[in-house]
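**Q** sharing a model that was predicted from the sequence below.
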Amino acid sequence: MYKTKEDVLQAVNEYDVKFIRTQFTDTFGAIKSWAIPSEDLSDAFSEGIMFDGSSIEGFTRIEESDMMLMPDPSTFRILPWRPKEGSVARLLGDVKLPDGSPFIGDPRYVLKQAIEEAKSEGYTMNVGPELEFFVFKLDENNNPTTNLTDEGGYFDFAPLDRAQDMRRDIDYALEHMGFKLEASHHEVAPSQHEIDFRFGDVLSTADNVVTFKYVVKSIASHRGYYATFMPKPLYGVNGSGMHANQSLMTSDGQNAFYDPEGENQLSQTARYYVGGLLNHIKEFTAVTNPLVNSYKRLVPGYEAPIYITWSDRNRSSLIRIPATRGKGTRVELRCPDPTCNPYLAFALMLKAGLNGIKNEIDPGDPTSRNIFNLTPEERKDMGIGSLPANLKEALDYMSNSEFVKETLGDHLFEHYIAGKIAEWDDYKAQVHPWEVDAYLGKF
């Protein structure tokens, strides 16, 4: 694709790009964007684009608000659903202070720091995420509803999957933008879909997750639908996850998780990496599963993992080792959902795995039994713990975690927790329809 400023400027001229949407994410992963005319792009690469950081969630105070975005030329993509003449492109970038130094509260900077630590240990990280989402109808005023677009199920095709044309448009757009797709299909729940990326380096993949959500929502809107990554928009059906397949590559290009002589052809490095994830997962669940609604998905009975175990095949475990071996040997963390900030989530996964390797944390034996069928007493006897039951519990674990604080940095750590505690306090003060239905007629 594009590597340098000159590559981008040439493409802007060749494809008649008139506007560039510059983008970054706030602390919680929401896309922030504004458009600049193409004639200003050269200066933007050299001098950055100034903006007011005090208006961005979790960034900074008003008295120190001046910030700038430095576009990353490797993220330049033309938006294929926009007009061919006078086309529109997008650029992601790094948030800097006015003197050009990195802003420590920039989620992309946090991931870059974790990447540098891995590099110093002789590793690079690859990630292949599997993102699920729902597509619903709009009402007569074009407001989103939870009205289904289909009654399809897993791998269903037309007529049950009525949104397949929209999903095809998304696939074409993503491929046009340089994505390598592994799979695209209808998921288990009605109106639910999944698109999987081919694994790639962790920074590009995090950028791609941000872009993916933007593309899905944009094309769904153009088609007259509403796409949502809300983890559990419907009661009684499966929620939406973002399973994260991850591996480490050595400096000579070998998969550090593969050992043809190891048990199940897994290296000791892979086992320690799994041990690190299991050891720290409660501490960063508030990042991988960041909403009050995230914990409505993490309940028994809907395939979402809630028990802290690992397995080579068992899909009831939090961590699964898919059957592929060799270059494709990988660890699949199954709890994250697509509302997480991918930069922070991937940074914490990587650092947890590195801690496991560095401290030789043994994950114990893999669990072969279906954990959902075990009684509480059996799980207790087997030493099987659970993920936090709600956002408040997850925030309590995170607040006491030196590991998460070190990974995110003081600024982002404190702002993240403060913002999420405010969200929880607002939620618990509300009177919800279930309470009215359950109690109003009884008391």
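**A** That came in fine, so what should we check first?

**Q** only C-alpha atoms for contact and neighbour calcs from this point on.
**A** Will do.

**Q** who's in contact with Y302?
**A** Contacts for Y302 (C-alpha atoms under 8 Å, 6 or more residues apart in numbering) come out as V237, N238, G239.

**Q** over to it. Which of the three states is it?
**A** Following DSSP: H, G, I helix; E, B strand; the rest coil, the label given to Y302 is coil.

**Q** assign the residue lying closest to R369 once chain neighbours are set aside to helix, strand or coil.
**A** Of all residues not flanking R369 in the chain, N314 sits nearest, at 7.4 Å (C-alpha to C-alpha, 6 or more residues apart in numbering). Counting by three-state DSSP, the backbone at N314 sits in coil.

**Q** which stretches of the stretch 51-200 of the chain form helices?
**A** Secondary structure of the stretch 51-200 of the chain, counting by DSSP state H, counting those that start in this stretch: helices at 107-120, 164-176.

**Q** then this one, side by side with the first:
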Amino acid sequence: MLLSELARDRGIRYFLISFTDLFGIQRAKLVPAQSIDDMAENGAGFAGFAAWLDMTPADPDILAIPDRNSLFQLPWKKDVAWMPADLYGVDGEPVLQTPRLILKQMLKQAETRGYLVKTGVECEYFLLSADNHEISDSCDRAAKPCYDQQALMRRYDVVSEICDGMLSLGWKPYQNDHEDANGQFEMNWAYSDALTTADRHAFFKYMVKSIAETNGFRATFMPKPFGNLTGNGCHTHVSIWDSSSKTNLFRETDEDLELSPLAYQFIGGILKSATALCAFANPTVNSYKRINSPVTLSGATWSPNTISYSGNNRTHMIRIPDFDRFELRLADGAANPYLLPAAIIATGLNGIEEKIDPGDRCDHNSYTDPLPPDKVRQLPANLLDALRSLEKNQVLQTAFGESFIASYLKLKYQQWDEYCNYITNWELDNTLNC
């Protein structure tokens, strides 16, 4: 069926052809239904320099080819449909800086080994007032607001509209809650293959922000918008299945083990490249105010500070909550929905290939009883440290391609330099009288 015919059947008047750039920003063109068939075949044209793609104004246009197999009809605006797109040059060659294509590349590498990667994400966000940097609910003041029933139901209209949207899209959402920070929420839906989850992750952020705006609020996934409160994580659950999608290869039949040897090797690869992985899992200056942060108002940050794994223990970078998957607790709300799983897969597959032993499991409380630095490696202290680690990491250089890593590092170093040139209020308060 042509997309124009589908549009007629579903009452769709416009299509958003959307791609996600290197900084995780969604770019789109709004295409009327009568023109969608041509756009679907030939692509919507964009000037690459206008997005974060490491291009110049002298470069030719790029073409966004939408994926009709991943179409989301906006639950709050039924006459519009959103489709994620892959970027190609006018010569038909793929644009190497496209995050969605990088994820597809990693999934293909897994497929050649007989693996199907499945993921699920837990996206945390704050609801703020529309016109200032304040929590939208003035009554949400509890020191431990996690699961607060009153605070949750005061935002019932927003939360239920988002959940209804996921239900209508067939995502199988199964719970919504008020999170550990005042004004913070989390919504969970069923896991799926990694590309489907990534597309849903990208659309979820757009949907949450849009529905929040229609209700008079502003939603943010910023890693650490408030210094004294828990930050926004993007906990990622990972499992590998056989190519038929019937057998979970991370599940262990031996009751003495949490996961299979394959899973531990995958974890070993992530731990080995963890500092470089942070460049994608924690991609902003602000990200490093969430990890390694001091105690928050609730008494815990719920974010890791060491490169370690554990059982059902939320104080470590990797948690093993069950016998069929692990949870990477490193990533935050700024993580690119496509580059995050791509980097996880790349480092994990390297662990399997090299049969990397993750070492002993850590069962201590890393917040109250931390191990000394000679016993456990620390996460990067800032974005610059993470970028320098990525620059030296051969695993991700090889998996993503040297040209992609070079483009990513170039733009991220520029961002770091811009931050360093900015004079903060802290500097003025503490050094103006020197």
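**A** Arrived safely. This structure is a prediction, so every number in the text was calculated from the model and none was measured.

**Q** under the alignment, what does D164 of structure 2 map to in structure 1?
**A** Using TM-score structural alignment, the equivalent of D164 of structure 2 in structure 1 is Y172.

**Q** what about that match, how many neighbours?
**A** For Y172 of structure 1, the tally of surrounding residues (other C-alpha atoms under 10 Å) stands at 14.

**Q** just S55 of structure 1 next, same as before
**A** Neighbours of S55 of structure 1 (other C-alpha under 10 Å): 12.

**Q** which residue in structure 2 lines up with it?
**A** Using TM-score structural alignment as the criterion, S55 of structure 1 maps onto A50 of structure 2.

**Q** circling back: how about the contacts made by the match of D164 of structure 2?
**A** So Y172 of structure 1 contacts nothing (C-alpha under 8 Å, 6+ apart).

**Q** same deal with the one 5 residues further on?
**A** By C-alpha under 8 Å, 6+ apart, M177 of structure 1 lies in contact with R77, I78, L79, P80.

**Q** please redo it, this time with the cut-off set to 6 Å
**A** With contacts defined as C-alpha atoms under 6 Å, 6 or more residues apart in numbering, M177 of structure 1 is in contact with R77.

**Q** can you give me the helices in the stretch 301-434 of structure 2?
**A** 339-353, 383-392, 394-400, 402-420, 425-431.

**Q** the longest one corresponds to what range in structure 1?
**A** Aligned using TM-score structural alignment, helix 402-420 of structure 2 spans residues 410-428 in structure 1.

**Q** tell me the spacing between the residue nearest to G419 of structure 1 when sequence neighbours are not counted and I417 of structure 1.
**A** Nearest residue to G419 of structure 1, sequence neighbours excluded (C-alpha to C-alpha, 6+ apart): G58, at 7.3 Å. Counting by C-alpha to C-alpha, to the nearest Å, the gap from G58 of structure 1 to I417 of structure 1 is 10 Å.

**Q** looking at those two, which one has more neighbours?
**A** G58 (22 against 18).

**Q** verify the contact between that one and H415 for me.
**A** Yes. Assessed by C-alpha atoms under 6 Å, G58 of structure 1 is found in contact with H415 at 5.2 Å.

**Q** joint contacts of the two?
**A** With C-alpha under 6 Å, 6+ apart, G58 of structure 1 and H415 have no common neighbours.
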